[in-house]
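> I'd like to go over a predicted model; first the sequence, then the structure.
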Amino acid sequence: MVPGLTITGLTSAAIAAVVFGVVNSIVKPLLTLFTLPLTILTLGLFLLVVNAIAFGLVGYLTPGFTVSGFFPALFGSFVLSFLSSFLNRLFFSEQDSSSNFPFN
């Protein structure tokens, strides 16, 4: 779907999903914290670069999942965020998400 991204199989995709979860939960918050002044200066647009760095790191750490450069990582993070947003809207309506929140 994105030129420059290749996945060799279903196993590689599953491993990449697990690695992406770990990178998003540990590495990405640290990158965001360290680049906070630049993020504020660019009004949040530098977070797109942080997402691309995290996506590229997943490609580096996962065998069978390759990212061939910065722009494929950037476009891959765009596609992943749009797909995630679409699936969240498809499966979770506004009422469902607010009623499951424990502090309402």
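Good, I have the coordinates.

> contacts and neighbour counts: CA atoms only from here.
OK.

> contacts for stretch 31-43, please.
Contact with stretch 31-43 is made by Leu45, Phe46, Leu47, Val50, as judged by CA atoms under 8 Å, 6 or more residues apart in numbering.

> gap between the second one and Ala52?
It stands for Phe46. 10 Å (CA to CA, to the nearest Å).

> if we can go back for a sec, between the contacts of stretch 31-43, which sits nearest Ser12?
Nearest to Ser12 among these is Val50, at 23.0 Å by CA to CA.

> put this next to the previous one:
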Amino acid sequence: MKFIIRVLVVAAALWVATQLVSGVAITTSTGTAKYWGTLLVVALIFGLINAVIKPIIETIGCAFYVLTLGLFALVVNAGLMLLTSWVSQQLDVPFHVTGFWPAFWGAIVVSIVSWVLSLVLPD
């Protein structure tokens, strides 16, 4: 149940990012079941990438995290958002991020919205 709630939280956060950040988009028609299904698939991809690749990057780039007082995490999150976009395109999922800055701001929005929703929802 916890996994399903996390996927739904990330899907909601991705939806907010697509609404607020130009350059982060789902290219199916809005309001349809396919649109929301795409959000769920992208949330799964994003969650898998964060679960598998992010710990490796954090371990390798530990010095950068220390030297930048954690600000390097913003760059890593943007890269993971771009990687999610690339994997989505390879799987023919209509999710696209146009470049680094939309990925940067989109990752910040996803992080903030996910954090707020995790405060509101029970464990």
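Happy to help now that I have it. Just so we're clear, the structure is a prediction, and the values are computed from it rather than from any experiment.

> more neighbours: Phe46 and Ala52 of structure 1, which one.
More crowded of Phe46 of structure 1 and Ala52, by other CA atoms under 10 Å: Ala52, with 22 against 18.

> now which residue in structure 2 aligns to the more buried one?
Mapped onto structure 2 by TM-score structural alignment, Ala52 of structure 1 lines up with Ala78.

> in structure 1, which residues correspond to stretch 45-58 of structure 2?
Aligned using TM-score structural alignment, stretch 45-58 of structure 2 spans residues 19-32 in structure 1.

> which other helices and strands does the helix or strand containing the match of Ala52 of structure 1 contact?
Under the criterion of DSSP states H and E, Ala78 of structure 2 resides in helix 72-90. Helices and strands touching helix 72-90 of structure 2, by 3 or more CA pairs under 8 Å, 6 or more residues apart in numbering; DSSP states H and E, are helix 33-60, helix 62-67, strand 95-97, helix 100-120.

> what's the average distance of stretch 74-91 of structure 1 to structure 2?
Averaged over the aligned pairs, stretch 74-91 of structure 1 sits 1.0 Å from structure 2 after superposition, using mean CA distance after the TM-score superposition for structure 1.

> whereabouts in structure 2 does that stretch align?
Going by TM-score structural alignment: stretch 74-91 of structure 1 matches residues 104-121.
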